[in-house]
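Enquirer: coords please:
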Amino acid sequence: MKHLLRIASLTLSFIVLGSAPLNAVAQKSAYPDKAIRFIVPFAPGGGTDIIARVMAQKLSEAFGQSVVVDNRGGAGGTIGAEIAAKATPDGYTMIMVSGSYAVNAGLYKLPYDPLNGIDTASLVGTSPFVVALHPSVPVKDVRELIALAKAKPGSINYASTGTGGITHMATELFRLMANVNIVHIPYKGTGPALNDLIGGQVHMIFGSILATLPHVKSGKLKGIAVTGLKRSDAAPELPTVNESGLPGYEVTLWYGVWGPKGLPKEVSSRWHAELAKILKSADMRRRLATEGLEAVGSTPEEFRAHLKREVAKWAKVIKDANVKIGS
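Expert: Here you go, the predicted structure:
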């Protein structure tokens, strides 16, 4: 009897010990088991915030846990990016960034590495800018705009959403490639810039589709081109800058998701898989199209390569145009 009890005891011990690694694996694979902080490095209401909140709702459904948007604006988006980059790499702090993230790499001395200090998840979507003019500017396309700027150097000015912002950089790239003298008028945001453009205080803006296109459609502004390499579904009647007067010119506004360096492989893979699934859905594609965005849903490697190209591109523009914060 004692012999049988000893065998039963040993058998039970082996069962318990054998099941321990399985339990550990089960516990390890339970991500996420609490709310996830989704940082937006800008104030509420802007483009990045709007897209992040749309994505957060779908991600909450996919993960079965709340994905909570946390607005951490300031310093052109660098404050929120620093918080995300220095967070614990466990998948419970992620961030949505836009094209300005790549510009900042060449503008600021950053307390984090914008390329090697992060783990990319996915490029979410892209959108061109609209080249919009006050109706009084006597041109009908990019070719004529360049000709006018060359005929009257310094007579055309352009609005931006702030020095060093992506709209400023987009127009500076245009200025450099077209070799024209146009004057920068920086504003504190899209709203004031568009208000003065509509009022005739400035001549031109390279503005986001979401904010600018309604004024073009209403006739308050004159749209002459979009800045991507292909025409936008939101305004197919507008040619690209590339096809209408400045070959090789391309600028897109983009949004992407990343987390701190060192994310567990399973966490990184899960974020990519869920984002790709969401962005492939017809419902999400339609929703983003209303914001002027084309859904992408890239792999982490594709997003990293895109980011590397963008950082290099804007660093060169910043250097060639001698752009400095406060200038």
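Enquirer: going by C-alpha atoms from here, please, whenever you check contacts or count neighbours.
Expert: Will do.
Enquirer: distance of Gly219 from Lys319?
Expert: Distance check for Gly219 against Lys319: by Cα to Cα, to the nearest Å, it reads 37 Å.
Enquirer: same thing with Thr212?
Expert: Using Cα to Cα, one obtains 28 Å as the distance from Thr212 to Lys319.
Enquirer: and the helices in the chain?
Expert: Read by DSSP state H, the chain holds these helices, from start to end of the chain: 2-28, 47-63, 78-85, 100-107, 142-151, 166-178, 190-199, 209-217, 265-280, 282-289, 300-321.
Enquirer: redo those helices as TSV? Include mean neighbour count and distance to Ile118.
Expert: Converted to TSV, the helices of the chain look like this (neighbours: other Cα atoms under 10 Å; distance: least, Cα to Cα, whole Å):
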stretch	mean neighbour count	distance to Ile118
helix 2-28	11	22
helix 47-63	18	18
helix 78-85	22	6
helix 100-107	22	12
helix 142-151	17	38
helix 166-178	21	21
helix 190-199	18	29
helix 209-217	18	29
helix 265-280	18	11
helix 282-289	16	26
helix 300-321	17	9
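Enquirer: now the second one, please; I'll put the structures next to each other:
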Amino acid sequence: MPEVRKMMRLWRGKAKLPILAATWLGCAVVCLGGMTAVLAQPPAFAQLASIPQGVRAESQNRQISFPARSLRMIVPFPAGSVADAVARLLAERLEVRLAVPVEVDNRPAASGTMAGDLVAKASSDGHTLLFHQANMLIQPGLEPVPYDVMRDFTPVARVAATPLFLVIDGRLPMTTSQQWATAVRSNPASYSYGYGQPGSPAHLYAEYAVRGGSNGVPLVQAKGENAVVQEMLAGRISACFCSWTAVQSHVRSGALKMLGVAGPLRSPLAPQVPTLTEAGLDGYGALAWYGVMAPAKTPRAIVARLAGELDNVTSERDVQTQLLAAGLTPVRDSPEAFATAIRSESVQWQVILRQGAPRAEP
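Expert: Model prediction:
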């Protein structure tokens, strides 16, 4: 799909996002336009790198009277969900570090737009925060939302990512993502991609894979990620972009095959699985992240303080262990790198949506 790839080059150029994977003090480092985001590795992989110098210096050198009272973290997910558990883990650790209560306020209605609207309209004093996921960059292309992500929020930090693996039916003969892509191009009607949650990165990557290949590859929507996996086990769906928790047991049994992972770096959950970029497949570099945002115009010193404390939280071994056990990768981030990712990924997802493929039912 040359028009999409042309747009991809355009947004990468505008955002100035040459990506360089390196290793620094044993950590996986992604350099984004001169700024650094660190994907924290578990203790078995490496020691952790420190927070970016600019954020740390600003938080140390400026005298700010923050926090002045308790904080409220608005969460657009229901209580008991994985996302809610991550938000409560962050809130618990922030309470200790900030010495004030941090309330988690679940507002799952209206596909998360209610939560976003509350924070967008809140006071810019850092006491009201939004815990959201990458889906919020996709949603404006699916339905009207009462805010503009880039105008109405101040990015603080991404804290975790859900690695999305390209997984195929274990009965198929392909063993690499290149072999899979070649087979699909050669005989598109014989294969299909499935997805569970509309408007998720997994959905958009399936859209992109279908539009990037030959016409005639069915795109199948199932009733959730687990339903996609069951359809694959039954042989009715050939491939998906799925989370580690949904497929790990079936990959171990050989019923499914894990060919690659989306994102800029390999996942510590399955370090032997190459990234799709390593395999020569472009356009799969965005993360399915969870992150914290504040209202627009929140003072930089407050944002730096929050980012520093979140970095301290995600560097705790116990926190990393809990995130990895939930199938998430800890992310250590700066506000600048988060803002750059939002700008670039917003364009990427909207381009894919405009080139959307027709759906089929399983």
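Enquirer: got a TM-score for the two of them?
Expert: Their TM-score after superposition, calculated using TM-score structural alignment, normalised by the length of the first structure, is reported as 0.81; 297 aligned residues with a Cα RMSD of 2.6 Å.
Enquirer: I'd like to know which of the helices of the first structure lies nearest to Gly256 of the first structure.
Expert: Evaluated over the helices of the first structure, closeness to Gly256 of the first structure peaks at helix 300-321, with 7.6 Å, by Cα to Cα.
Enquirer: the closest one: average distance to aligned residues in the second structure?
Expert: When the second structure is overlaid, helix 300-321 of the first structure sits 1.1 Å from its aligned residues on average, using mean Cα distance after the TM-score superposition for the first structure.
Enquirer: what range in the second structure matches that helix?
Expert: Residues 335-356 of the second structure are matched to helix 300-321 of the first structure when aligned by TM-score structural alignment.
Enquirer: distance to Asp119 of the first structure for the helices of the first structure - can I get that in JSON lines?
Expert: Listed next are these as JSON lines, based on distance: least, Cα to Cα, whole Å:
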{"stretch": "helix 2-28", "distance to Asp119 of the first structure": "20"}
{"stretch": "helix 47-63", "distance to Asp119 of the first structure": "18"}
{"stretch": "helix 78-85", "distance to Asp119 of the first structure": "9"}
{"stretch": "helix 100-107", "distance to Asp119 of the first structure": "14"}
{"stretch": "helix 142-151", "distance to Asp119 of the first structure": "39"}
{"stretch": "helix 166-178", "distance to Asp119 of the first structure": "23"}
{"stretch": "helix 190-199", "distance to Asp119 of the first structure": "30"}
{"stretch": "helix 209-217", "distance to Asp119 of the first structure": "29"}
{"stretch": "helix 265-280", "distance to Asp119 of the first structure": "8"}
{"stretch": "helix 282-289", "distance to Asp119 of the first structure": "24"}
{"stretch": "helix 300-321", "distance to Asp119 of the first structure": "8"}
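Enquirer: which stretch among the ones you listed comes nearest Pro247 of the first structure?
Expert: Set against Pro247 of the first structure and scored by Cα to Cα, those come closest in helix 166-178, at 9.1 Å.
Enquirer: mean deviation of the closest one from the second structure?
Expert: When the second structure is overlaid, helix 166-178 of the first structure sits 1.8 Å from its aligned residues on average, using mean Cα distance after the TM-score superposition for the first structure.
Enquirer: show me what that helix is packed against.
Expert: helix 100-107, strand 157-160, strand 204-208, helix 300-321 (3 or more Cα pairs under 8 Å, 6 or more residues apart in numbering; DSSP states H and E).
Enquirer: mind running it again at 7 Å?
Expert: For helix 166-178 of the first structure, the elements it packs on are strand 204-208, judged by 3 or more Cα pairs under 7 Å, 6 or more residues apart in numbering; DSSP states H and E.
Enquirer: so how far is the strand it packs on from its chain's centroid?
Expert: Centroid displacement of strand 204-208 of the first structure relative to its chain, using Cα atoms, centre = their mean, to the nearest Å, is 17 Å.
Enquirer: tell me, that strand lands on which residues of the second structure?
Expert: Here strand 204-208 of the first structure aligns to the second structure at residues 239-243, judged by TM-score structural alignment.
Enquirer: same check on stretch 230-237 of the first structure?
Expert: Residues 265-272 of the second structure are where stretch 230-237 of the first structure lands, counting by TM-score structural alignment.
Enquirer: nearest spatial neighbour of the aligned residue in the first structure for Asp84 of the second structure, skipping sequence neighbours?
Expert: Alignment note (TM-score structural alignment): Asp84 of the second structure maps to Asp49 of the first structure. In space, not counting the residues next to it along the chain, Asp49 of the first structure is nearest to Val40; the distance is 6.1 Å by Cα to Cα, 6 or more residues apart in numbering.
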